[in-house]
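1. have a look at this prediction, sequence included:
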Amino acid sequence: MAKQGPGPKPARRTPLQALLYWTAVLGVWGAIFVVAFLAVFATDLPDTSTLYDVERQPSISYLDQSGALVAVRGSQYAPPVDLDKLPPYVPKAFVAIEDRWFYWHPGFNPWGIVRSQIYNWTHRGEGGPLRGGSTITQQLARNLFLTPAQNYRRKAQELVLALWLEAKFSKKEILALYLNRVYFGGGAYGIEAAAQRYFGKPASQLTLGESALLAGMMKGPNRYSPVSQTDRAERRATIVLDEMVRTGAITAAERDAAFKTPVRVNPTLANQRAQYFTDWVDDQVRSLVGEPTEDLVVETTLDLPIQTAAEQAIRRGVEAGKGQGVEQAALVAIDGEGRIRAYVGGVDYNASQFDRATMAKRQAGSAFKPFVYLAAMDAGRTPGDMVVDEPIKIGNWSPRNYTGDFRGPMTLETALAQSINTVAARLASEVGTGNVAAAARRLGINSHIQLDPSMALGAVEVSPLEMAQAYAPFANGGFLAKGYGISRIRTASGKILYDHSVEKAARPQVIGSPSLQYMNQMMRQVVAAGTGTRARVPGYDLAGKTGTTSDYRDAWFVGYTGGFVTAVWVGKDDNKPMKRVTGGGAPAGMWRDFMGQALPRLKVQAIPGGTYTPPPSADPIGDLVDGIADAVTGGGQPTPAPATGPAPKAPADDVPY
């Protein structure tokens, strides 16, 4: 039998057959991977039935004493906008900077994911956030259903949900959902709320430049805020416009026209006023009623027309005082019940949110002297008592007058009106600094009061709110008037959660007679003929006290009429000296400016307690001699032992105006 040769060789696959074969193999493995991927990451996806639900933080609306809206705090939402009603460049701006392949990808961009993974690999160990290469669809999925956590599991779930969104909705619907739900910072969710928040207009009226600013914020709403990060936001908006040109969304000419069109950003919401006051009461709401679970309405004591007058007076006064180094100011006005009617914590809230009305503690200077004189009146002195302005040494401390000279015999009334330092120091030494401190605390000074002799001249750090409420008993008949700003808190449906009128305690009388009459008469003279004459408003019964501290670091005027008190402070945040600014200067001018507008609205009465009239004397010469003797000897009252060691540097006196 003939030997058989080898069998026929198997036919080699053509290139087309090889392509089909490996395509099938990869398809099978791809299907296995997809099934495994879904089994691992799609089993605990969130419920997508909440797609159209809006879950937001409750808002808090603040009203003034007449019901006018002061401010709204909390998240802001607006009705969704129709994409067809927006200028065409609005959605194009977001697509150009966030996802230029939006209309062509299936919900994710493979090349974007690859780029992000390369970045994450090359920057591993640096502790920064992971890059995800998310498309607009993925961002929408994350905003609607997922947490902000940056990990691979969440990214995988984001991808699954993006595919689901692409299968269920058109590209136009996805983009509309995105623009109506994305967060723009400042509490604004959605393009409509953002347009109102930053530009005070509906989204349908956005300009090209405004659209670019909003689109640029998507990289980081706080980092690229046009309010707080203006330069960075402008640079980002420029990048958005350049990308729009590169993708053909706009022409280079349209971009250049956008550069030339000014964009005006609202620093605060159109209805956000009295920001320092709102910050102050906002912190108190939660301590009074807990964390809100529904929208709240807070009825405050503020009077918006008076508040506006206060803000204007502060701005004008600081501007006028710039040449003397005046940089900041604060004002607090309260009525005789303690209700805060005006509250200004600084010149410009947008430039600095530091609240100088309550958070800043500055030396009171001679504005503290009324507490010294009140302690003396309580101890039996009268305004007509004679004293001597002469050199005095208490321990190692020798107070001096502003003018550097001494005026000799005078009444206590004149000494307070002219803010004589030696007399105040002697009085505090005679009655005891502890009694002076007790009088100040009784009237409403809550800050620490040191008992060194220099406290008589105001070496005590206080806030404008403290000073306003501590002067209120002089204005209301002698009753304590702790300053407060919240009258009532209720839910939007009307349920009362807090009512100050129900919870407030009885107000004790903290100044009796005749001390009240004596103090009011003496402080009237400060305004009528003393250091505070610049504060005079014709036709009103006014009283008060100036205050100036060492090296002109702080200047005060605290004044009042019947049932209404206003405290004004000026200075610098860094505590550096001003240029000879005294309490009778810039602060008194601001006080007069404000009170001139506020008093006609308030319809105030005369200061209660009557006036002091010295009794007639049968021997005026003898009374003068006895008064001088009492001033020199201490009036028969024991003088406390002087403090040991040098006293703190005392504030300077006020220059008479």
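-> The structure has been received and is ready for your questions. Numbering: from 1, shown residues only.
2. CA only for contacts and neighbour counts going forward, please
-> Fine.
3. what ranges do the helices span in the stretch 51-200 of the chain?
-> 89-98, 110-122, 136-145, 152-168, 171-181, 191-199 (DSSP state H, counting those that start in this stretch).
4. where does residue 561 sit: helix, strand or coil?
-> At residue 561, secondary structure determined by DSSP: H, G, I helix; E, B strand; the rest coil is strand.
5. quick check: the gap between it and residue 419.
-> As judged by CA to CA, to the nearest Å, residue 561 and residue 419 stand 20 Å apart.
6. neighbour count winner among these two?
-> Taking other CA atoms under 10 Å, residue 561 and residue 419 do not tie; residue 419 has more neighbours (30 against 27).
7. thought the more buried one was touching residue 532?
-> No. At 10.0 Å, residue 419 and residue 532 do not qualify as touching, with contact defined as CA atoms under 8 Å.
8. what's the host helix or strand of residue 316 packed up against?
-> Residue 316 belongs to helix 304-320 when assigned by DSSP states H and E. Contact here means 3 or more CA pairs under 8 Å, 6 or more residues apart in numbering; DSSP states H and E; on that basis helix 304-320 packs against strand 328-335, strand 340-344, helix 586-602.
9. give me the contacts around that helix.
-> For helix 304-320, the external contacting residues (CA atoms under 8 Å, 6 or more residues apart in numbering) are 64, 68, 70, 274, 326-331, 341-344, 346-347, 586-587, 589-591, 593-594, 597-598.
10. mind redoing it with 6 Å?
-> By CA atoms under 6 Å, 6 or more residues apart in numbering, the residues outside helix 304-320 that reach it are 326, 342, 347, 590, 593-594, 598.
11. below is an additional structure, to be compared with the one above:
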Amino acid sequence: MARGKKRSKQSGPVRKWFFRLVKTALVVGLLGFVALVVAVMVVRSSLPGYEDLKSSPNGQMIRVLDTNGRELISMGPSYGQWLDYSDIPQVMIDAMVAVEDRRFESHLGIDPIGIIRSVKVRLDRGHWAQGGSTITQQLARNIFLSNTRTFARKGREMLIALAMEGKFSKQQILELYLNKVYYGGGAYGIDAASRRFFAHSATELNLAEAAIIAGLVKAPSRYSPTADAQAAIDRASVVLSVMHDAGAITAAQAAETKPKAVKLAPEPRHNSVRYFTDWALPQLDLLIDETVEPIEVWTTLDLNMQRAATNAIQSRVPAGAQGALVAIDRDGAIRAMVGGTDYVTSNYNRATQAVRQPGSAWKVFVYMAALEAGYTPNDMVTDQPIQIGNWSPRNSGGRYAGDITLRTAFAYSKNTVAAALGNDIGTSTVANMARRFGITTKIDTNPSMVLGTSDVRLLDMTRAFASINAKGVAITPYAITKVSTMKGNVLYQNKFDGSRVLIDPWVAAGITDLMQTAVNVGTGKAAQIGRPVAGKTGTTSSNKDGWFLGFSSGLTTGVWMGRDDAKPVRGLQGGRAPASAFAAFMKTAVANRKIEKFDTELVLPDWQLEPDEEDLFGAPEDGIYVDENGMPIETGQGLEYDMEGGQAPGDPPQLDQEWIDSVLGRSEPSEQKKPADQPNRPAEQPPAPVSILPKPAPKPATQE
């Protein structure tokens, strides 16, 4: 009995201390719980509102598309379109919950079972190999914290997760998570990921695609389809297995779904396209004010034309030289832009930045000014040595043709005739014409300027030719057609303005007539493509620059070739490699367009017309001979003519207007009237048609 009392006395203090510990633990636990609740409430009150969390704080995403909606590049963090919970496919929700947080619907932001499992793996392996984070914790870390693995950061993550669960619904948390988590390839959110990897909106995701996206969260860089397609497919198979285990899909669905059969979006090209996007995208600052919401930029570029342009330049540019090409549609839309042979090695855009001498391509401004002053394509001019002050221009090859038409002088790019025209009408008039047509660089007014000694940009020159193609209406090149948000709200829409007329239609018809002749029988023959083409070659001294600019079927294209250091390029002439590149590009670019004949019929104003009886007649004098390619070679002897002034039977055809009309496919010879006498006009002379040499002769250097 005494022994029992003794045992009772000994156990009393132990029990007493035990209850004290329990009470203390309860009090501490209660105080801790209260402190946790208070902390959660404090954090909850400091959390941003739901609408604030929906914004994209990490920069604006810009998706750039070609004229047919194909992606060119994607810039900035890609957030895509924000999808409301009701718009998210159920297979996407099921896949993400199954693989990342199977007990998402039942926990309060923290999953004790997941934490215990994670700790157990940590003890077994000696390092953190498995996360116990819930979807809410991942969202908290993604928005508010870093990825550093410390207990302090983990504690803050849990606290914020609890606060978020208290402030937002499960659907809101899932909506935030699916629209904000990083999925690799620069894509944040399932819509950006879907567009990046599958080229369509996330609202169209099927089970296999959803499994691929859900599998990316664990390791975006490792499982990204763009980095390792096979790894992404293998990971998607794991996701499908987990979904089946979680009861989200049946065994049949898991077996029937083939991630390997998913068609991935092709990788956008990042080479020559970048010349265009680097020039176009800075213009957004002038077009829109939106700097936060993701946007889509619809451009004028046509990827098919761009590829053809790149191939044309790369395959035809002389060794050691560079090349550039710009193609402008009839409304000013830029369809192709190549700024060099390789963007990766040199991102310097020679189409928009380089300034080079245009050579004889500049003569379009000389001849347009002359036409506007009263000349016509049929007027007679004299190709002979000329002295203007201390300047004595010469033709290529040193040959002179004597009396020829203005059309022939342009076709064979006669330097002496251009110099005489410039001296007659004034070089300031030529400079004003060039400025009127969009030349933005400095223009000198020395007599030699008529031969293209002022530096120009390829884009400006192509713009000028496009305005000629538009029958004298000013064309402004543009690159951006439309800018809209991912939700479809239009922020900018381009509108074509065809109200500014630069020259009268008869002047545009006249220069087009000259340019078409230059391609058909003159220095630009290599630019022929089997349909009407009007254009002009250009070659600078010592073959430092080669140009060809022209148009057909509504598309105007300019080509430049040369060295960046302006050193001579052996054999480089505008009528060779540049004209050949023009033809190679245009054959593809206009293949599906309607064949269009040029309007070259001059309807002159009354002041420029004379009565028919004042037309001059008479036997032609000695003409020039040309080879089989239409290139002048030497002065020949006169032909025999019959009693009525016509050509004797059996003689070679005359290189007169009738012969040119036949070459150009015109049904009837032109009956253009002669201009009235004007001040400072060349003296009227009897027509001096030139003849075709019956025997082939060696082809001389291109007349530039």
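-> Okay, I see it. Remember, predicted model here, so these are calculated numbers, not experimental data.
12. could you export the contacts of helix 304-320 of the first structure as TSV, including neighbour count and distance to residue 115 of the first structure?
-> Formatted as TSV, the contacts of helix 304-320 of the first structure follow (neighbours: other CA atoms under 10 Å; distance: CA to CA, whole Å):
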residue	neighbour count	distance to residue 115 of the first structure
326	23	54
342	26	56
347	23	48
590	28	60
593	21	63
594	24	61
598	22	63
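13. out of these, which is nearest to residue 267 of the first structure?
-> residue 347 (14.3 Å; CA to CA).
14. for the closest one, what are its contacts?
-> residue 315.
15. which ones are touching the most centrally placed residue in the second structure?
-> The residue lying closest to the centre of the second structure (CA atoms, centre = their mean) is residue 276, at 3.7 Å. Neighbour list for residue 276 of the second structure: residue 337 [criterion: CA under 6 Å, 6+ apart].
16. ok, now with 8 Å
-> Shown in contact with residue 276 of the second structure (CA under 8 Å, 6+ apart): 336-338.
17. next, the angle from whichever helix or strand it is part of to strand 334-338.
-> Assignment of secondary structure by DSSP H and E places residue 276 of the second structure within helix 273-280. With axes from the mean of the first three to the mean of the last three CA atoms, to 10 degrees as the basis, helix 273-280 of the second structure and strand 334-338 are set at 120 degrees to each other.
18. can you name the next helix or strand after helix 273-280 of the second structure?
-> As assigned by DSSP H and E, the chain's next helix or strand after helix 273-280 of the second structure is helix 284-287.
19. what about residue 634 of the second structure, distance to residue 400 of the second structure?
-> With CA to CA as the criterion, residue 634 of the second structure and residue 400 of the second structure are 8 Å apart.
20. show me which of those two is the more surrounded one.
-> The neighbour comparison of residue 634 of the second structure against residue 400 (other CA under 10 Å) goes to residue 400, with 22 against 16.
21. what residue of the first structure takes the place of the more buried one?
-> Counting by TM-score structural alignment, residue 400 of the second structure lines up with residue 408 in the first structure.
22. the residue lying closest to residue 417 of the second structure once chain neighbours are set aside: neighbouring residues, count only.
-> Nearest residue to residue 417 of the second structure, sequence neighbours excluded (CA to CA, 6 or more residues apart in numbering): residue 383, at 5.7 Å. Other residues near residue 383 of the second structure come to 23 when the count uses other CA under 10 Å.
23. gap between residue 383 of the second structure and residue 635 of the second structure?
-> Using CA to CA, we find residue 383 of the second structure at a distance of 12 Å from residue 635 of the second structure.
24. residue 337 of the second structure too?
-> Per CA to CA, residue 337 of the second structure is found 43 Å from residue 635 of the second structure.
25. the two: who's more crowded?
-> Per other CA under 10 Å, whichever of residue 337 of the second structure and residue 635 has more neighbours is residue 337, with 32 against 17.
26. corresponding residue for that one in the first structure?
-> With TM-score structural alignment as the matching criterion, the partner of residue 337 of the second structure in the first structure is residue 344.
27. that match and residue 357 of the first structure, how far apart?
-> For residue 344 of the first structure, the distance to residue 357 of the first structure equals 7 Å [CA to CA].
28. now swap in residue 624 of the first structure and tell me
-> As judged by CA to CA, residue 624 of the first structure and residue 357 of the first structure stand 44 Å apart.
29. same deal with residue 103 of the first structure?
-> When distance is defined by CA to CA, residue 103 of the first structure is 54 Å away from residue 357 of the first structure.
30. for those two, work out which one has more neighbours and name it.
-> More crowded of residue 103 of the first structure and residue 357, by other CA under 10 Å: residue 357, with 26 against 13.
31. so that one makes contact with residue 340?
-> No. With contact defined as CA under 8 Å, residue 357 of the first structure does not count as touching residue 340 (11.6 Å).
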